[in-house]
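**Q** Prediction below, plus the sequence it came from.
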Amino acid sequence: MAVGILFGRAHDVSAVILATGCGVCFLAFIKKDFAQFILCLLFFLLGFSLIWIHDNKALPPNDVYHFVSKKRVDVTFKIAATESERAYNTRYLVEIKSVNGKSVTGYARWYAPQKVSSTLLPGDVLHLTNVKIKKPSSYRNIGGFDYDQYLKNRGITAIITTAKKTVVTHVETTFSWRRPFEKVKNSIKQALYFDDKMVTAIARAMLIGDQGFISPEARTAFSRAGSAHLLAVSGLHVGFISATVYFAVKAFMFLVFYNAKYEWTSAGHPSRIAAIFAIICVLAFAVMTGPRVSSARAAIMVATYLAAIFLGRGRDFYGAFAVAGIIILIGSPWSIFEAGFQLSFSAVFFIVVFMERWWKPVFESNQQMFFKPPPGARVLRNLPYFGSFAAVSVFATMGSAPIAAYHFNVIPLYGVFLNTFLVPVASLAVPWGLFWAFVPSAWAMQVTQTVMRFIWDMTKLTADAPFSHYQVGDISASSVVLYYLFILLSLFMKPSIIKKRLAVSVAIVFIATVSIPPLSSAFNSRLKIMFVDVGQGDCTVVIWPKGGAMVIDAGGRYRTFDPGRSVIAPLLWSEQRTKLTALVVTHSDRDHM
């Protein structure tokens, strides 16, 4: 299915990735398993059809996209979901009902002022006067982030902006299945309020997935420290919650019924009941935190595992992994092109594969390995708890590092060591914080605040340490493919001279594809000048011969958007420049600094 989606939107994928997809299909074919080939072909056609239909679906004549205008209008819409709460406004997904009294359909994004957004919930129908309906637009830069396509993928075709004269009137409240979950989320959000704004922002991000108050500086610190995954509700958080609920309910059932109903408890019924409770909590948590790929993937996989426990069947990781991928791609085929999907699935896949193929042989000397584990790995036999967390941190980093470098141009160097300590802390903090957010307790919330402050202090200390991260220029998709090919060869091929030579050859080609672009840029004798759209005017970027760059008037008039971080830096990385040699500001206006 993934290969079919890649072919369906081939203009967004490099030829090497397409070739890799063809190779996978070819390998399935040469096994002479006709049933397997037919199954692969059907999934290929399904993926191709899903993305093609999504990209070529025509908008109805009364879609809100056709009502984009510079004139101010009156709009009636229903709040579909709360996307993110910020310091200055709250971002909502709204379903348009009418424009100037005319029936209209479609979805738009509305940035509601803080003074009117505090009590709004999904299902509320509002009437706004004196607003503008704008078309989503990207910056006019070649190769820049396509904001229009980003919103189109999510079914959003317009943006609604308000003015000082805008009047907001609540019309009615209609049914919305998201409303009760949003109420619970808001109550938790209110409980997670501390005097320290940074602690409040981190607690809300970790526990309920609301990252609206995370500052750009904090995001940079977590990214450089290699602990950014703690801010995104992912398999880590879902796993903590499911395990806590499952073992707590199971222990309670045994404690209450073991003596009275010995045969009933011995038959495994407490485990089945605990699995049901855990499934309900996991799915409710995933819905409450929003439609994120990482939480959806984790919820589906965990629910599949727990369902197997309830049915008394064996657990199959690869089956649960495939089910999660298929469900997400059927609902959102475009998600395969985004960093969240790639990081989530690659990290969990390589954690399990490395644990099976590399970690177990450390403890089982009779297992044959392609490469011998480092001598220090065997010391971890005597530290199984610490060793497991360290191994998971190492394997997750190895599985996601090239994708993180491809999308974010940074390689954290201390992330493995930091996560070895922070992940166990987070495994206790997440269920603890959520439980006591429902049951008010001053001392318990003080513990939550202390833990969140510890996580931030450790992250900040690591990010500010010398050589904490390595900034890289753009790397090619071929480099990412070669990296994973080398890892898979190392894990799945039986030791032999020929296969070791093949793996070494792949490693050499990988090193060449990574090192040649920056070296060629360093010896390039051409002067290059680019004029970059940063919103309010243009910025001038000068690429010096043989290294170095200068930026003139980088912009920055927005409250919640930094053009330097989001527009200029990616452009410099594409030119293999990771540092500036000069920064020029022609005058002190805000849109120039």
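**A** Perfect, I can see it now.

**Q** From here on, just use CA atoms for contacts and neighbour counts.
**A** Will do.

**Q** Tell me the spacing between the closest residue to residue 389 other than its chain neighbours and residue 430.
**A** The shortest distance from residue 389 to any residue that is not its chain neighbour, by Cα to Cα, 6 or more residues apart in numbering, is 5.6 Å, and that residue is residue 420. With the distance defined as Cα to Cα, to the nearest Å, residue 420 ends up 16 Å from residue 430.

**Q** this is the other structure I want to compare:
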Amino acid sequence: MLPSLSVAFLSGLVLGSFVPYFPLSVSCLLVVSPIILSLWERRFRDSTAKTTLLCGCVLFGVLYWSVTVERPARDGEAILESDSPEEVTGRIIAPVQQTAERMTAIVLRDASAEGKHLYRLRLTWRVPDRSLFQGDRIRFRARIRRPSGSLNPGGFDYVAYLERQGISATASVNGEHAVERLEGGANGLWWAVWNQLDKWRDQIRLAAVQSLSQPALGIYLGIVIGERNYIDSDLREQFMVTGTVHLLSISGSHLGLVALLTFAAVRGILLRLPAGWLLRLSRTAPPTRMAALVTVIPVTLYACLAGAELATMRSLLMVLVALLARWLGYEQRMLHALALAAILILLHDPQALYDISFQLSFLSVLAIAGWLSRSEESDSVLPEHSNAVRTTLCWARDAMVMSGVVTAVTLPLVALYFNQIPWLGLFTNVVAVPVMGLFLVPIGLLSALWQLADGSASLPLSSAIQVLIDGFIAGMRMMSAFPIAEWHVASPSIPLMALFFALLMGAWRRRSAWTRWAAVIGLVCILFWWVWSPHLSDGHNFRVTFLDVGQGDSAVLEFPNGEVVLIDGGATYERFDMGRSVVAPYLWNRGIRSIDHVIATHPQLDHVGGLAWVMRHFPVREYWGTGEVREEAFYDRLRQSVSSQGLSEQVAYEGMDIVSSGECRLQVLNPPEYFDISSTLLSKRQEGHGLNNRSVVTLMTCGLHQVLFTADIEREAINRIKAAPIRRSIEILKVPHHGAVSSLDRDWIASLHPRVAIISAGKHNPYNHPAAAVIQAYVDEHVSLYRTDRDGGIWITGNGSEEVLTVHRTRDRKLQPIDLSSCGWPCECDNWYRVWTRWKDRT
């Protein structure tokens, strides 16, 4: 009964999350559901009490979401942004994430006399001069912003991610004395405990930094204290390829293995006590119950030492529920324990329903529970007289099967969130999980506790830890280099995922042979489609997409003959690479596995920083640039990526054709061929305006249509292009230099007379792009203006032989909350249309 109730409650939460967007449809479904359940009751002779209880759980889930999620979200919308810094006081309410150059804290802002209400704020302190800990009350001055991030078709929604964590605003400060500690966290027992735990975490971190070198340092801090900021992005990528990325942060597997080791050790010690002692102990509690009780302590301490993040605490709750089932003697009812854990987690945080860690954890445990129950039904046991070799082989077989089951069940989610099929995890997890749980985590925890006990500046057992983790990393790197280990796919659509799970259930359940074979064939077809992920060609149409990469540029050109051109790739930052996080997922979701031409318009970070990652992971036929060299780290990475493909930079200059196919052509308009760059090759740094004016400017012509890509050119280059006027008016213009005043030329805009202008800029960028004068100049020319900082990714589709061009905005694809008092069914139909277009784009 409990699993059914949990499914009903979960269904109610899902329906509740859609009430703001589909109030009438959800209401109709709630009205119809009792009728459906009553028919079910008559068909299968279920009790009326059971069906009534299920209906009540669904309705409770809907109401619970509305009260606990939607109402606080409406309060967060009242936060007003200001360009002026304001003073903020509040308390740090979560473990602080720290590195040498940056600190991130979640602050609960105090209510103020001016009417500022309580809300959570994410504070980033760059180059801090002191450590802060959970429970500290602090004060700082900063500009308060609502969460913002890139918004692209089928891309990751960072704003929604922060909102699910209850974060309503962000702020950043820089340098010494930017944050003042008003009081420590020792005031009050609750904050005193968490404050001390955070200080212990910082003590272990500092000792590890002094004793370990990268990349072992990042792994150690990730698996012991839950500090993920030290893990190198390339290393994380290699673990992702091998399907073992879940081992880099404390998850259910870590807590489960610690619990298993502790339980087995305590139970073994108790069973070896003298008979008299064991008899007296058994009168109070049998060894199994006592071991379950003792195991609670180290597992809870480990979770708290790891920062007690939401994902970690969810895993802890699942382990505690399993131990409770063991104490009560209900260990055979794993599904009931899992259902209870799910209900408790969702009661605490209903938005966990849409968190990837929650989804993957519960799907994995559900798969394991189903496999174990299936094994028990088939009485798959070891022979009575089996030797060690045969026993080991049987365990290896069972581990491989379990790994395969978990990989198959979680495959759609991994493909949805990471655009990847981690097929290698089927083999690597069989070895990696035991090594991590039996060796690395226990030794790491032992060294951490030892360090806290003696208080030394160095980490005990550091030499052994360095050797073990280095060996572990070497093995994962070797596996990641396996041919076709990295297999990226388009994100599957939700209906297709639902069909996959339905077929998986049909193949798993013991039904007729033909039903099972039909389900298996359906699964094979779906897997083949996902693995193939063909290029979503628009037939005879062309498509130009301006991606939202923040303060930077990136455009993807898809020609009718299938050729693909990538112009720039956005920036790369310390923890965020636009090439990896924005450009690549868009290409995968379009079914693009190779790129014909990559154009680096000019060597500046906001344009070519993300190209290094793209060049390493996509086959590229030709790479184009200006031929200029910069002594910068981001440019060195790009040159190495180009060399790794066996390519050399081809210099683009005025008059060249990069693409010439049928009625479509991509022509270079800037820089001029006669420009001498020999002096710039000897220079270590280039002035910004010089690099901008030597940017590669291209003109795309497809039949009746023309699109001009202007990179960052300023007035000097504009005057040069004006000297050789374009024969006919431009329909689509990428506004130069993100809308800077230095690139404004009203006469040039009037001569081009574009229908549509695209500005690629980041929200709240420090340059105040686009400038008000630039916006007004295009408004005066009656040009339709689109901006990536407001509209998200923008794409234009058209046919060379037809005059019609269609402009699409990602912002238009987002579901809009409905106010029934002003707009009812028509607005809801608009949302249904948005759902349809999003599904159509994915399929």
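**A** Nice, I can see it. This structure is a prediction, so every number in the text was calculated from the model and none was measured.

**Q** Quick one: map the residue nearest to residue 389 of the first structure onto the second structure.
**A** With TM-score structural alignment as the criterion, residue 420 of the first structure lines up with residue 430 in the second structure.

**Q** go on, residue 491 of the first structure?
**A** So residue 491 of the first structure corresponds to residue 508, using TM-score structural alignment.

**Q** Regarding the nearest residue to that match once chain neighbours are set aside, which helix or strand does it belong to?
**A** Spatial nearest neighbour of residue 508 of the second structure, excluding adjacent residues (Cα to Cα, 6+ apart): residue 516 at 7.6 Å. In this structure, residue 516 of the second structure is located in helix 513-532 according to DSSP states H and E.

**Q** Then residue 807 of the second structure?
**A** Counting by DSSP H and E, the element that carries residue 807 of the second structure is strand 805-809.

**Q** Residue 182 of the first structure now?
**A** If you go by DSSP H and E, residue 182 of the first structure is part of helix 179-191.

**Q** Tell me the residues of the second structure aligned with the next helix-or-strand element following that helix.
**A** Next along the chain after helix 179-191 of the first structure, taking DSSP H and E as the criterion, comes helix 197-208. Under TM-score structural alignment, the match for helix 197-208 of the first structure in the second structure covers residues 214-225.

**Q** Quick check: chain neighbours aside, which residue is closest to the equivalent of residue 550 of the second structure over in the first structure?
**A** In the first structure, residue 550 of the second structure lines up with residue 535, judged by TM-score structural alignment. In space, not counting the residues next to it along the chain, residue 535 of the first structure is nearest to residue 139; the distance is 6.9 Å by Cα to Cα, 6+ apart.

**Q** what's near enough to touch the equivalent of residue 588 of the second structure over in the first structure?
**A** Structural correspondence for residue 588 of the second structure with respect to the first structure (TM-score structural alignment): residue 573. When the contact criterion is Cα atoms under 8 Å, 6 or more residues apart in numbering, the partners of residue 573 of the first structure are 409, 472, 473, 474.

**Q** Distance-wise, check residue 706 of the second structure relative to residue 798 of the second structure.
**A** Look at residue 706 of the second structure and residue 798 of the second structure: by Cα to Cα, they are 11 Å apart.

**Q** related to what we said a few turns ago, state the three-state secondary structure for the residue nearest to residue 389 of the first structure.
**A** helix (DSSP: H, G, I helix; E, B strand; the rest coil).

**Q** is it true that it touches residue 393?
**A** Yes: Residue 420 of the first structure is within contact range of residue 393, at 6.1 Å (criterion: Cα atoms under 8 Å).

**Q** Looking at the two, which is more packed in?
**A** A direct count of neighbours by other Cα atoms under 10 Å for residue 420 of the first structure and residue 393 places residue 393 higher, at 22 against 19.

**Q** tell me the contacts of the alignment partner in the second structure of the more buried one?
**A** Aligned by TM-score structural alignment, residue 393 of the first structure pairs with residue 403 of the second structure. Residue 403 of the second structure makes contact with 425, 426, 427, 429, 430, according to Cα under 8 Å, 6+ apart.

**Q** Past the host helix or strand of the second one, which element shows up next along the chain?
**A** Which is residue 426 of the second structure. In this structure, residue 426 of the second structure sits in helix 425-435 according to DSSP H and E. For helix 425-435 of the second structure, the following helix or strand on the C-terminal side (DSSP H and E) is helix 441-454.

**Q** Pull the residues that contact that next one.
**A** 200, 203-204, 207, 220, 223-224, 254, 258, 458-462, 465.
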